[in-house]
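Trainee: got a sequence here, can you model it:
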Amino acid sequence: MSTPLVSIVVPSYNHAQFLRAGLAAARAQSMPDWEMILIDDGSSDDSVEIARDVASEDDRIQVFVNERNLGTYGTQERARSIARGRYIAVLNSDDLWEPTKLQAQVELLEEHDEACFAYTLGWKIDENGVVDRSDDVHFDWPTTPIQELLPYLLYENRVLASSVLFRADDLRFEPSMRYSGDWVALLGSARRGPAACVPERLTYWRIHSSNTFVRSPNQVHEEIRVRRAIHEDWSTWFVGRIPKEKILRGLGMNVLNLAALEILRGERTAAVGAAISAARILPDKRMAVRRLGACLLPKARERLWPRDETKFEGRTPSLLPLRIP
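Mentor: Next up, the predicted model:
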């Protein structure tokens, strides 16, 4: 069996109504040299049956079922360990691709050996596939073909998970993550080298009632865990190819956001500490001073999160240390 150029990793979980369309989008790729590792994580709907039905028509597709629920990134890590391709693409089981997506990324990475991964732009779509052009998830991020994305990724992630094509070497997904594993993988890759960007809307991120993007206490706690890891790994982010000032701004904005999340979950002392750290790091102190003031004033949550209704009840979970690879 010949080695495929690209391994498409599909973590599948209870997305039966969207899965067939996603697999069709993968099979419609103009670059045919791929294998697909689809792993179902214990779906209670018809996802496994649909996957096996599609696989019976295309011998490039392998279907596996986890013996126990591993979560999105535990499942992706298992698929990564099986994958044989030089490149690894993630396709979430409710998302879609344009037909030229993989070909455009492979050509860019083949041209630029220094790039550790490639991503595309994209749009949000709803349950019916209607595109939402009112919200540009990429905001003002760079769209140049080769770019240093690390300073941006240090404080947030605007790269769509299903838009990324990684080089297989050194890639690892953190199995303990349930929501932020794509961000952690991107951070590790962006620390090692530049990113490549295909500035076309070739990926569609589906937003619906049952996907894991919806904010929840567990999602907030996991984001805090990642932000703490970024802050605690302070010295590892200063790579010689990126100006120190850009890294400092990314690190400062990270703890600024951490302060707001600590307020959201009712941890004022931790929030104040994070805001003070931001004031020490950011070259321009004004944002940090404003955030510190908001954390200290009464009704801090209402000031920082006026429309957020996330309820934090019971005991706060222990946030285990995280090492970003």
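
Trainee: rest of the way, CA atoms for contacts and neighbours
Mentor: Noted.

Trainee: now the helices for the stretch 201-325 of the chain?
Mentor: For the stretch 201-325 of the chain, the helices defined by DSSP state H, counting those that start in this stretch occupy 217-232, 244-264, 268-281, 286-296, 300-304.

Trainee: buried set for the first one?
Mentor: For helix 217-232, burial by neighbour count (16 or more other CA atoms under 10 Å) applies to 217, 219-231.

Trainee: what does the last one give?
Mentor: Within helix 300-304, the residues that qualify as buried by neighbour count (16+ other CA under 10 Å) are 300-301, 304.

Trainee: dump those residues to TSV, plus distance to Arg86.
Mentor: Below are the buried residues of helix 300-304 laid out as TSV (distance: CA to CA, whole Å):
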residue	distance to Arg86
Ala300	49
Arg301	46
Leu304	44
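
Trainee: another for comparison:
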Amino acid sequence: MTLPLISVALCTYNGEKYIEAQLNSLIHQTYKNLEIIIVDDGSTDDTARLIQQMAANDGRIKFYRNEQNLGFNQNFQKAIGLTTGEYIAICDQDDIWAENKIEILHQHIGDNWLIFSNSSCIDEQDKTLEWNILRDFNFGSRNYKSILLHNWVTGHTTLFKREFLDYLLPIPPYGYYDWWMGFVALYHNKITYLDQVLTRYRIHSASVTQQEQNITEKAYKLKWLEIVLTMVNNFRQYKNLAAADQLYINKLYRALASKKHSLISFPLLSIINRDYHNFFPDSKQRKPLSRLNFAFKFAKGFKFLKP
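Mentor: Got it, this is the predicted structure:
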């Protein structure tokens, strides 16, 4: 029996240092019926030459270069548009995949639109660090509210079906594409999690994870709020939202926005207190007083923070 074609969508930008290792981990996948779609977004280093060199030796690699920089989300959407496979996997330019990653994800996706897995972390010298991307994570039974305030779907761990694109696209130009993917799939209850480490995720000076560790607490909290506001604004505009859910997300957006200029956002306190277990299903169960105390701290405005 012929296995379905699976496309790997890979976006690059000045990734010369690690692109060969990433591509080698794709080329040697145990699942062989692949196409590897690479779209470069205007690299000024040696990335393009290295890719072209590897593409000359493997016909599954198809390489495209943008005439002008599109930015990651739009470049990612372009890469998806160039794929032809029944399934699509997302790939960063600097990680290393387990050789059976695609095979295992394909085996476990079932009737879902999207499956995601876990990643270990490595440094610039390929040394394994002491933590995984998802820690103490139990997918269990959760609804769309669990992904409104924080993302637990990392794009480089995903495999999804082409039919998902009818719901996923267009990808909002601002925010995180994988957070959007997770929200849309979860909203329709068409997502599953495989608790296996199938990717070695690289943390280096240019990575988002490392950049977030290098800023002050106040700057981090302000940045977090801006990111969440961007994503919640995206979610409330999702084309297939039920009216009641759109009303709820609009209410959450306004409550979050008021946090920027208030001592405390009482609307946010009320929402978090009422829906704590939906927002934070992986956190400890709290009794009413503890839950209210948590909601109060969460709803504190930035006037409480020292410069």
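
Trainee: quick one on the thing from earlier: okay, the helices of the stretch 201-325 of structure 1 in CSV with distance to Cys197 of structure 1 next?
Mentor: Supplementary listing: those in CSV, determined by distance: least, CA to CA, whole Å:
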stretch, distance to Cys197 of structure 1
helix 217-232, 24
helix 244-264, 19
helix 268-281, 29
helix 286-296, 30
helix 300-304, 33
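
Trainee: where along structure 2 do the helices fall?
Mentor: Along structure 2, the stretches classed as helices by DSSP state H are 19-27, 47-55, 72-82, 101-108, 165-168, 177-187, 208-213, 217-235, 243-258, 266-279, 288-298.

Trainee: go through the ones you listed and pick out the most buried.
Mentor: The highest mean neighbour count among the helices of structure 2, using mean count of other CA atoms under 10 Å, belongs to helix 177-187: a mean of 22.

Trainee: could you tell me where that one falls in structure 1?
Mentor: Aligned by TM-score structural alignment, helix 177-187 of structure 2 falls on residues 181-191 of structure 1.

Trainee: the matching stretch vs structure 2 - mean distance after superposition?
Mentor: Its aligned residues in structure 2 lie a mean 1.1 Å from stretch 181-191 of structure 1 after superposition (mean CA distance after the TM-score superposition for structure 1).

Trainee: surely Ile171 of structure 2 and Trp180 touch.
Mentor: Yes: using CA atoms under 8 Å, Ile171 of structure 2 is in contact with Trp180, at 7.4 Å.

Trainee: how about the nearest residue to the residue nearest the centre of structure 2, chain neighbours excluded?
Mentor: Most central in structure 2 under CA atoms, centre = their mean is Asp178, positioned 2.8 Å from the mean C-alpha point. Nearest residue to Asp178 of structure 2 in three dimensions, chain neighbours excluded: Gly155, at 4.8 Å (CA to CA, 6 or more residues apart in numbering).

Trainee: need the counterpart of the one you found in structure 1.
Mentor: Aligned by TM-score structural alignment, Gly155 of structure 2 pairs with Ala161 of structure 1.

Trainee: how many residues are close by Asn112 of structure 2?
Mentor: For Asn112 of structure 2, the neighbour count with other CA atoms under 10 Å is 17.

Trainee: again, but for Asp135 of structure 1
Mentor: Neighbour number of Asp135 of structure 1 under other CA under 10 Å is 10.

Trainee: pull the longest strand from structure 2.
Mentor: Longest strand in structure 2, counting residues (DSSP state E): strand 191-202.

Trainee: so what's Phe213 of structure 1 up against?
Mentor: Going by CA atoms under 8 Å, 6 or more residues apart in numbering, Phe213 of structure 1 touches 179, 207.

Trainee: gap between it and Glu309 of structure 1?
Mentor: Distance, Phe213 of structure 1 to Glu309 of structure 1, using CA to CA, to the nearest Å: 15 Å.

Trainee: next one: Glu223 of structure 1
Mentor: According to CA to CA, Glu223 of structure 1 and Glu309 of structure 1 sit 17 Å apart.

Trainee: how about Asp169 of structure 1?
Mentor: Distance from Asp169 of structure 1 to Glu309 of structure 1, by CA to CA: 41 Å.

Trainee: got a list of contacts for stretch 41-54 of structure 2?
Mentor: When contacts are defined by CA under 8 Å, 6+ apart, stretch 41-54 of structure 2 is touched by residues 11-16, 19-20, 40, 61, 63, 65-71, 75.

Trainee: buried subset of these as a PyMOL selection?
Mentor: Filtering these down to the buried ones (16+ other CA under 10 Å) takes a single PyMOL command:
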select buried, resi 11+12+13+14+15+16+19+20+40+61+70+75
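
Trainee: which ones are touching Trp179 of structure 2?
Mentor: With CA under 8 Å, 6+ apart, Trp179 of structure 2 has these contacts: 147, 151-154, 231.

Trainee: closest to Leu198 of structure 2 out of the helices of structure 2?
Mentor: Proximity to Leu198 of structure 2 (CA to CA) singles out helix 101-108 among those, at 5.5 Å.

Trainee: who does the closest one touch, helix- and strand-wise?
Mentor: Applying 3 or more CA pairs under 8 Å, 6 or more residues apart in numbering; DSSP states H and E, one finds that helix 101-108 of structure 2 contacts strand 114-122, strand 159-161, strand 191-202.

Trainee: 6 Å - rerun?
Mentor: Here helix 101-108 of structure 2 touches no other helix or strand, going by 3 or more CA pairs under 6 Å, 6 or more residues apart in numbering; DSSP states H and E.

Trainee: centre of the chain to it, how far?
Mentor: 18 Å (CA atoms, centre = their mean, to the nearest Å).

Trainee: contacts for it?
Mentor: Contacts of helix 101-108 of structure 2 with the rest of the structure, by CA atoms under 6 Å, 6 or more residues apart in numbering, involve 31, 198.

Trainee: mean deviation, that helix versus structure 1?
Mentor: Compared with structure 1 after fitting, helix 101-108 of structure 2 deviates on average by 0.7 Å (mean CA distance after the TM-score superposition for structure 1).

Trainee: and the buried residues of helix 217-232 of structure 1 as JSON lines, adding distance to Asp33 of structure 1?
Mentor: What follows is the buried residues of helix 217-232 of structure 1, written out as JSON lines (distance: CA to CA, whole Å):
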{"residue": "Pro217", "distance to Asp33 of structure 1": "41"}
{"residue": "Gln219", "distance to Asp33 of structure 1": "36"}
{"residue": "Val220", "distance to Asp33 of structure 1": "39"}
{"residue": "His221", "distance to Asp33 of structure 1": "40"}
{"residue": "Glu222", "distance to Asp33 of structure 1": "36"}
{"residue": "Glu223", "distance to Asp33 of structure 1": "36"}
{"residue": "Ile224", "distance to Asp33 of structure 1": "39"}
{"residue": "Arg225", "distance to Asp33 of structure 1": "38"}
{"residue": "Val226", "distance to Asp33 of structure 1": "35"}
{"residue": "Arg227", "distance to Asp33 of structure 1": "37"}
{"residue": "Arg228", "distance to Asp33 of structure 1": "40"}
{"residue": "Ala229", "distance to Asp33 of structure 1": "37"}
{"residue": "Ile230", "distance to Asp33 of structure 1": "36"}
{"residue": "His231", "distance to Asp33 of structure 1": "40"}
